[in-house]
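> Kindly return the folded structure for what I paste below:
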Amino acid sequence: MPADAGDRSAGLKGATPAGVKSIAPPTVPGPEQALPPAERYFNREMSWLAFNHRVLEEARNETYPLLERLRFLSISGSNLDEFMMVRVAGLAGQVRRGIDENSIDGLTPSQQLQRIYAGIEQLVHRQHEVLTGLTRLLDDAGIRLIGNRKLEKNEADWLGDYFDEHVMPALTPQAIDPAHPFPFIANQGTGILFSMVRASDGAQVHEMILIPPALPRFVRLPGEAACWIAIEDLVRRKASRIFPGFRIHGSGVFRLLRDSDIEIEEDAEDLVRYFRTAIQRRRRGRVILLQLQDDFDPAAEDLLRTHLRLDHALVIKSRGQLAMSGLATVVDEKRPELKFEPYNPRYPERILEHNGDCFAAIREKDIVIHHPFESFDVVIDFLRQAASDPDVIAIKQTLYRAGKQSAVIAALIAAAEAGKSVTAVVELKARFDEEQNLMWASQLERAGVQVIYGFVDWKTHAKVSMVVRREGEGYRTYCHFGTGNYHPVTARIYTDLSFFTADPRFGRDAGLLFNFITGYIEPKATEVLSISPVGVRAKLYECIEREIAFAKAGKPAQIWAKLNSLTDSQLINRLYAASAAGVEISLVVRGICCLRPGVEGISERITVKSIIGRFLEHSRIWAFGNGGELPNRRARVFISSADGMTRNLDRRVEVLVPIRNKTVHDQVLDQVMLANLIDTEQSWKLDADGTYQRTDHGPKPFNVHRYFMTNPSLSGRGAALTKGRKVPKLALRRGGATRA
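From the prediction side, this is the model:
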């Protein structure tokens, strides 16, 4: 990092810019206020656990290929790790500090921890049940997870040689006694404690071996038949080679997770230096979870409990595999018949009709790209063309998560090296991507890119590209607004929307957005965009109030929304008020939902569903009937980078983007939003008691992901829209769904 890198964040001292305040209109009192919080809202953390149960249930989905089912089990494990390291660790910290801030449903941190810990133990138990079932099916398919099973002689011999050559040199056994301090165990560290007797003098000895993170999580034995063994099982099997002259009486595998959140201090004078040290501190956070195999040696367990600070930490004993996330290694087994058939995304015909000229295609008409069904290459090509085009004079780009091998970063560097003015807003507070983003920032700065780190208190979560191009006598601004990250890997598995426009109004507003981030110049008024934390909440409230007014006037009143999470009590209360006033509300909320649907007098006109499937539903969409039944041409439609969470509305820089072009409007509303609402094969319905039930497939099952994989989109098709294969029209039928 150049010496002056810290100077850019020095002006951030003192939190938010003077005069910039979140707009949060007062909550409208409604009938829901008569109910206690526990009856008005679901607990956020318990709702998250319910979401991860839905993810885990996909590992039991018999319609999926076997290794894809194992992948969902692995995902449920990595999800749980992050939940423990951030959300649960945060609650434990509140308990330690005596903070009694109640949750949305009225629970204290201590009460929440009790319920969460019980829920996590249930989830872990369920994970092992699922793994047991999958292990049998994998055996039948010729993929063996060895575990504690007996090995053939040739297998044992090969593993012995592999251990001696590749594993043992990396291991460091450490005695646990007064002469040897208890070793530090890193976050997500796995180790083995051995209880032994030294043959020479009969002395009892405890030894610990920590598994180096550089070793493979699983080792595959050679041969056509796939045999996998976890690295910790291999070490236990070969322990006698590590400890000659000792009799091993007992051993146990353990794993721990630590508090991994990074709290930003208001007086952080150098944000870059602060994050570099904070990342190091995170690796040494308090223990929040200790997992032990159920055959763990009692004496060794007592030793662990004595040396680890386990106040408010969860200790779980379980059989077999401890880190379900590690099963992702086995999923990589080259058995294509046991995985989803590869999917190749489409490339928009309209850009091809312009010989790959993104600017010409966007100039002709706004385009929306539906990832992953349509290629993320469009976004990369847009930036690459901007980098190489001699008429492009400036590029401005937000970067929240860009991945490890980012073509976006390469394009920005190429543009800067070509002499263009390039500004990159790199968000250092993107959780678990902080280190990666610091590296990208350093590379960008060396290439001459002006790197901005945004606000101390607020994350810049908006996904925006802005390209200024010299055309004729003036300049034209081309913009990209996304609901997802500029991350080429997640773009293949997350469903997101990329909206491209050359409308001057969007260009002017995008300029105001970047000036807000880079210079704290608050956008007092915008033409089309709503920007949080100063405008998204207010715009959503305005749209909800309009629907309430339509309902009171006896006109059709409807709201559709698609979100990842809905937790903000004020926004939920607005939706409750709309329901009570007669507005019909249909929500697709993939993950956490604190809104309680179907409560008489409060939310009986609100339905909530969650879609879990091959692709992770990630796009955020709002649609308001505007005096008519949805879908209709007059509907007000928006895409956004923001979820329905307080942090998105009040503590992040986000954008809410109106969709006005007819074809794009039709695709987002009549195709994307409607397909999500009528899906029956991958949907779960949320009931008023907080339980989720799989949707009945019905006589004509509909799978939203299969539909988009096999049917073209409406936008970006150019002449193909009129000459090529027609897009099957979707229709909504009250009391059920149909497809015309």
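> hey, let's count contacts and neighbours off CA atoms from now on
Noted.
> Output the contacting helices and strands for whatever helix or strand E654 lives in.
Secondary structure assignment for E654, by DSSP states H and E: strand 652-659. Contact here means 3 or more CA pairs under 8 Å, 6 or more residues apart in numbering; DSSP states H and E; on that basis strand 652-659 packs against strand 459-460, strand 530-532, helix 536-552, strand 636-640.
> The longest one: what's the following helix or strand?
Scanning forward in sequence from helix 536-552 by DSSP H and E, the next helix or strand is strand 558-563.
> list the helices and strands that next one packs on?
Strand 558-563 packs on helix 536-552, strand 584-589, strand 620-624, going by 3+ CA pairs under 8 Å, 6+ apart.
> Take those and write them to a markdown table, including mean neighbour count.
Output for the helices and strands packed on strand 558-563, formatted as a markdown table (neighbours: other CA atoms under 10 Å):
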| stretch | mean neighbour count |
| --- | --- |
| helix 536-552 | 20 |
| strand 584-589 | 23 |
| strand 620-624 | 25 |
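> Is it possible to get CSV of these that adds distance to Q385?
Formatted as CSV, the helices and strands packed on strand 558-563 follow (distance: least, CA to CA, whole Å):
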stretch, distance to Q385
helix 536-552, 32
strand 584-589, 36
strand 620-624, 28
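> Nearest to Y343 among the ones you listed would be which one?
Proximity to Y343 (CA to CA) singles out strand 620-624 among the helices and strands packed on strand 558-563, at 23.2 Å.
> Let me know the angle separating that closest one from strand 636-640.
Counting by axes from the mean of the first three to the mean of the last three CA atoms, to 10 degrees, strand 620-624 lies at 170 degrees to strand 636-640.
> one more, for comparison:
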Amino acid sequence: MGSQPLTQDNEPDAPQAPGERYFNRELSWLAFNDRVLAEACNDSYPLLERLRFLSISGSNLDEFLMIRVAGLVGQVQRGIDTPSDDGRSPKEQLAAIVERLEDITSRQQSTWRELRRELAEAGIHVAAEERINAEAYQWLKQHFYDEIMPLLTPQALDPAHPFPFVTNEGFGLLFTVRRGEEELVEMVLIPPALPRFLRVPGEEALYISIESLVTRFAQHMFPGFEIIGDGTFRVLRDSDIEIEEEAEDLVRTFRTAIQRRRRGQVIQLEIEEDFDPTAEALLREKLDTPGATIVKTDGMLGMEGLADIVDEDRPDLKFDSYSPRYPERVMEHDGDIFAAIREKDIVIHHPYESFDVVVDFVRRAAADPDVVAIKQTLYRAGSQSAVVDALVTAAENGKSVTAVVELKARFDEEQNLFWANKLERAGVQVIYGFVDWKTHAKVSMVVRREETGFRTYCHFGTGNYHPTTAKVYTDLSYFTADPRFGRDAGKLFNFVTGYVEPRETEMLGISPINLRETLYAAINNEVVNAHSGKPAAIWMKMNQITDTGIIDRLYEASRAGVEIQLVVRGICNLRPGVPGMSDNIRVKSIIGRFLEHSRIYAFANGEPLPGPNSTVYVSSADLMGRNLDRRVEHLVPIANQTVHDQVLQQVLLANLLDTEQSWELQPDGSYGRVDPGEKPFNCHRYFMTNPSLSGRGGALETGAVPHLALRKGAI
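So this is what the prediction gives:
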């Protein structure tokens, strides 16, 4: 590209072909899962944590197949040839994906073989035949008789018996059996309630997979027959839910759609390498639907099942335990979260600071006689939600409670329907929002009667109100009693509950109304400053960036001389470091102990970044078209100086400085590990050992937080 003709700005022409300007979204996601899989081979991690990463890579890949690949298959079948942003047709994308999948699944299997060997050396044996002595054999046999066999239903596959339905992610075994001259193929489906791996009781850890156990004792299911062949298979189906805009009853529509998802088109059939030929031929005939891929492996099916083994009680093979801090600021007010917020805005950094403070915010509101109203969004609340329980208590205490429950939260639809029913029974006003837009904003709003009148307290989060993910996802919770935020939060809820679009907001950016335009204006301001000779820089942290409107403006900013540093955990369609287009853009991804999930957008604003006058936002939105145009999201400006310094000069800066867990994106789309250098820096370790600024309160006077400084060429 260096030989291209120069523009009047003495720069090479920017590439114009889509494939030269943008990476493919699906291939970028596979590159992300490559990085997750690479952590399973990271010798610096404890052994069971490496196994966890392998399990996560399997779970990620399953979802990718059930949603993204299924969508492309559907487009091909319907004759849709609309190209992706990088110019590939659905058929071309599928071909590239299949090629990459072969490599990923092969590396998953080789990684599993290595980890199984190392686990055995550490005293954890998985399906190790030589370890099954007479005592272990007797326990397995009895367990099969008592706990497994009653749940199994062998079904002959012949003209008299229709081929049974295999659910999504369903495991099954086929047995070819013979009695005299009679030969049958029998199917045994594994109930999803059964654990994938069983641990034989005893001091030594010995695990056997459920399919191995059933195969071992299958003879007892077919008395009088000789088993002459067997094989294990697994099915993945199209799991996306499509809701028509004219749906009259959203709840009923979703209940029907969830049932339909379980019967979606087969996308992938996985079978063992040594599958019995007769049974395999029958399986292919019944499940090899158009568009489905068939994968034969000599290793393990369903890598996500390894999570059962990760639970083994071996703290020596896991990360050191970590207990999140409860903010001293709140404890200084005897646990009165409202008093702490009244004194000054506060930001909580999860999982380093406890999610309990968020739960306590709602619990205290539920019990406080001066609280008159609570409004809450619920996107993913988990299976055991203390926030939902607090909302129920609030309604039972006579408060006005409104809950916006998002039914379209993928794979959480059933759980959210359950919570919605529970809330409605308690008297909560439950709203499901828009049919065609997801309500993805994380907002809690409490109206309290005080001496000076009504005061509104707000919580804005970058993550969900989910107690489990809050322990492993890095997110920010921003609390404020600023009346401007209270008024804007009220407008946001009115928009969702009553479709009353706010004409203007004082503080918040809200998609799909003005969030995109707010970011456009901030980027453009940096371009103007660069042309004026002022300092110009942009730092951003997000999960994904795919929106071409944002990307093109970042390219324009780069060409103007704006220094841009992005921390993008997953999908990145932006191509960095391309002469004439993105020379000044650097992109890194952090993969480590915790899942990076917070969204932070920072702009120099005419002064060196980081600085006290930089413009800083936290947000629920990634830079994707769906977030900016087809979801209700929030963009929260940070004005309080202590919170501003924590978000910018502690959280975001530490992410830029990280070298131990970082990967840098190259112009060709490949990722390379960042050289840790002579002084390695791990941002997760830093946050675990250094308290937040706004959460410390008076404790900062006795223990300062180490100052971070950006090194030249940090990423």
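> So after superposing, what's the score?
Between these two chains, after superposing, the TM-score reads 0.97 (TM-score structural alignment, normalised by the length of the second structure); 705 aligned residues with a CA RMSD of 1.2 Å.
> ok, back up a step: onto which residues of the second structure does the strand holding E654 of the first structure map?
Alignment of strand 652-659 of the first structure against the second structure: residues 631-638, by TM-score structural alignment.
> ranges for the helices of the stretch 101-250 of the second structure?
134-143, 210-216, 250-261 (DSSP state H, counting those that start in this stretch).
> Could you say which of these is packed most deeply?
With neighbours defined as mean count of other CA atoms under 10 Å, the helices of the stretch 101-250 of the second structure peak in mean count at helix 210-216, which reaches a mean of 17.
> Can you mark which positions in the match of strand 652-659 of the first structure are buried?
Residues R631, V632, E633, H634, L635, V636, P637, I638 are the ones in stretch 631-638 of the second structure that count as buried (16 or more other CA atoms under 10 Å).
> Also stretch 112-122 of the first structure?
Q112, L113, I116, Y117, G119, I120, E121.
> can I get the helices of the stretch 101-250 of the second structure in TSV with distance to Y322 of the second structure?
Below are the helices of the stretch 101-250 of the second structure laid out as TSV (distance: least, CA to CA, whole Å):
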stretch	distance to Y322 of the second structure
helix 134-143	35
helix 210-216	33
helix 250-261	37
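> what's the closest of those to V347 of the second structure?
Closest to V347 of the second structure of the helices of the stretch 101-250 of the second structure is helix 250-261 (CA to CA; 35.3 Å).
> For the helix or strand that that closest one is followed by, give me the average deviation versus the first structure.
Where DSSP H and E defines the elements, the next helix or strand beyond helix 250-261 of the second structure is strand 266-272. Once the two models are superposed, strand 266-272 of the second structure sits on average 0.7 Å from its counterpart in the first structure (mean CA distance after the TM-score superposition for the first structure).
> In the first structure, which residue range corresponds to strand 266-272 of the second structure?
Using TM-score structural alignment, strand 266-272 of the second structure pairs with 287-293 in the first structure.
> can you give me the offset of that stretch from its chain's centre?
24 Å (CA atoms, centre = their mean, to the nearest Å).
> which residues sit in contact with the aligned partner of W112 of the second structure in the first structure?
With the correspondence set by TM-score structural alignment, W112 of the second structure lines up against L131 in the first structure. Applying CA atoms under 8 Å, 6 or more residues apart in numbering to L131 of the first structure gives the contacts L70, L73.
> gap between L131 of the first structure and R220 of the first structure?
Per CA to CA, to the nearest Å, L131 of the first structure is found 18 Å from R220 of the first structure.
> what does L289 of the first structure give?
In terms of CA to CA, L289 of the first structure sits 29 Å off from R220 of the first structure.
> more crowded one of the two?
When L289 of the first structure and R220 are compared for neighbours, L289 comes out ahead with 25 against 18, by other CA atoms under 10 Å.
> My guess is the more buried one contacts S260. True?
No: counting by CA atoms under 8 Å, L289 of the first structure stays clear of S260, with 11.8 Å between them.
> measure stretch 664-684 of the second structure end to end?
First-to-last distance for stretch 664-684 of the second structure - CA to CA - comes to 18 Å.
> Onto which residues of the first structure does it map?
Under TM-score structural alignment, the match for stretch 664-684 of the second structure is residues 685-705.
> Mind listing residues that contact that stretch?
With contact meaning CA under 8 Å, 6+ apart, stretch 685-705 of the first structure is reached by 42, 47, 50, 596-599, 607-610, 613-615, 675-676, 678-684, 738.
> Give the buried residues for that stretch.
685-688, 690, 692, 694-695, 701-705.
> Take those and keep only those in helices.
Secondary structure defined by DSSP state H assigns V704, H705 of these to helices.
> Farthest-apart pair in the buried residues of stretch 685-705 of the first structure, please.
A688 and H705 (27.2 Å).
> List the superposition-based mean deviation of the strand holding E654 of the first structure with respect to the second structure.
Once the two are superposed, strand 652-659 of the first structure sits an average of 0.2 Å from its aligned residues in the second structure (mean CA distance after the TM-score superposition for the first structure).
> now the counterpart of M507 of the second structure in the first structure, what's its secondary structure?
The equivalent of M507 of the second structure in the first structure is V528 (alignment by TM-score structural alignment). Following DSSP: H, G, I helix; E, B strand; the rest coil, V528 of the first structure is assigned to coil.
> Can you tell me what V359 of the second structure aligns to in the first structure?
Checking TM-score structural alignment: V359 of the second structure goes with I380.
> Who are the contact partners of that match?
So, once contact is read as CA under 8 Å, 6+ apart, I380 of the first structure ends up touching A407, V408, A411.
> now the host helix or strand of it, how far from the chain's geometric center?
Secondary structure from DSSP H and E places I380 of the first structure in helix 377-388. Put simply, helix 377-388 of the first structure sits 25 Å off its chain's centre (CA atoms, centre = their mean).
> Give me the mean deviation of it from the second structure.
Helix 377-388 of the first structure sits 0.6 Å off on average (mean CA distance after the TM-score superposition for the first structure).
> Now do the buried residues in that helix.
For helix 377-388 of the first structure, a neighbour-count test (16+ other CA under 10 Å) marks V378, V379, I380, D381, F382, L383, R384, Q385, A386, A387 as buried.
> ok, now how distant is the first one from I393 of the first structure?
What that stands for is V378 of the first structure. V378 of the first structure sits 20 Å away from I393 of the first structure, taking CA to CA as the criterion.
> How about the second one?
In this structure, V379 of the first structure and I393 of the first structure are separated by 18 Å, where distance is defined by CA to CA.
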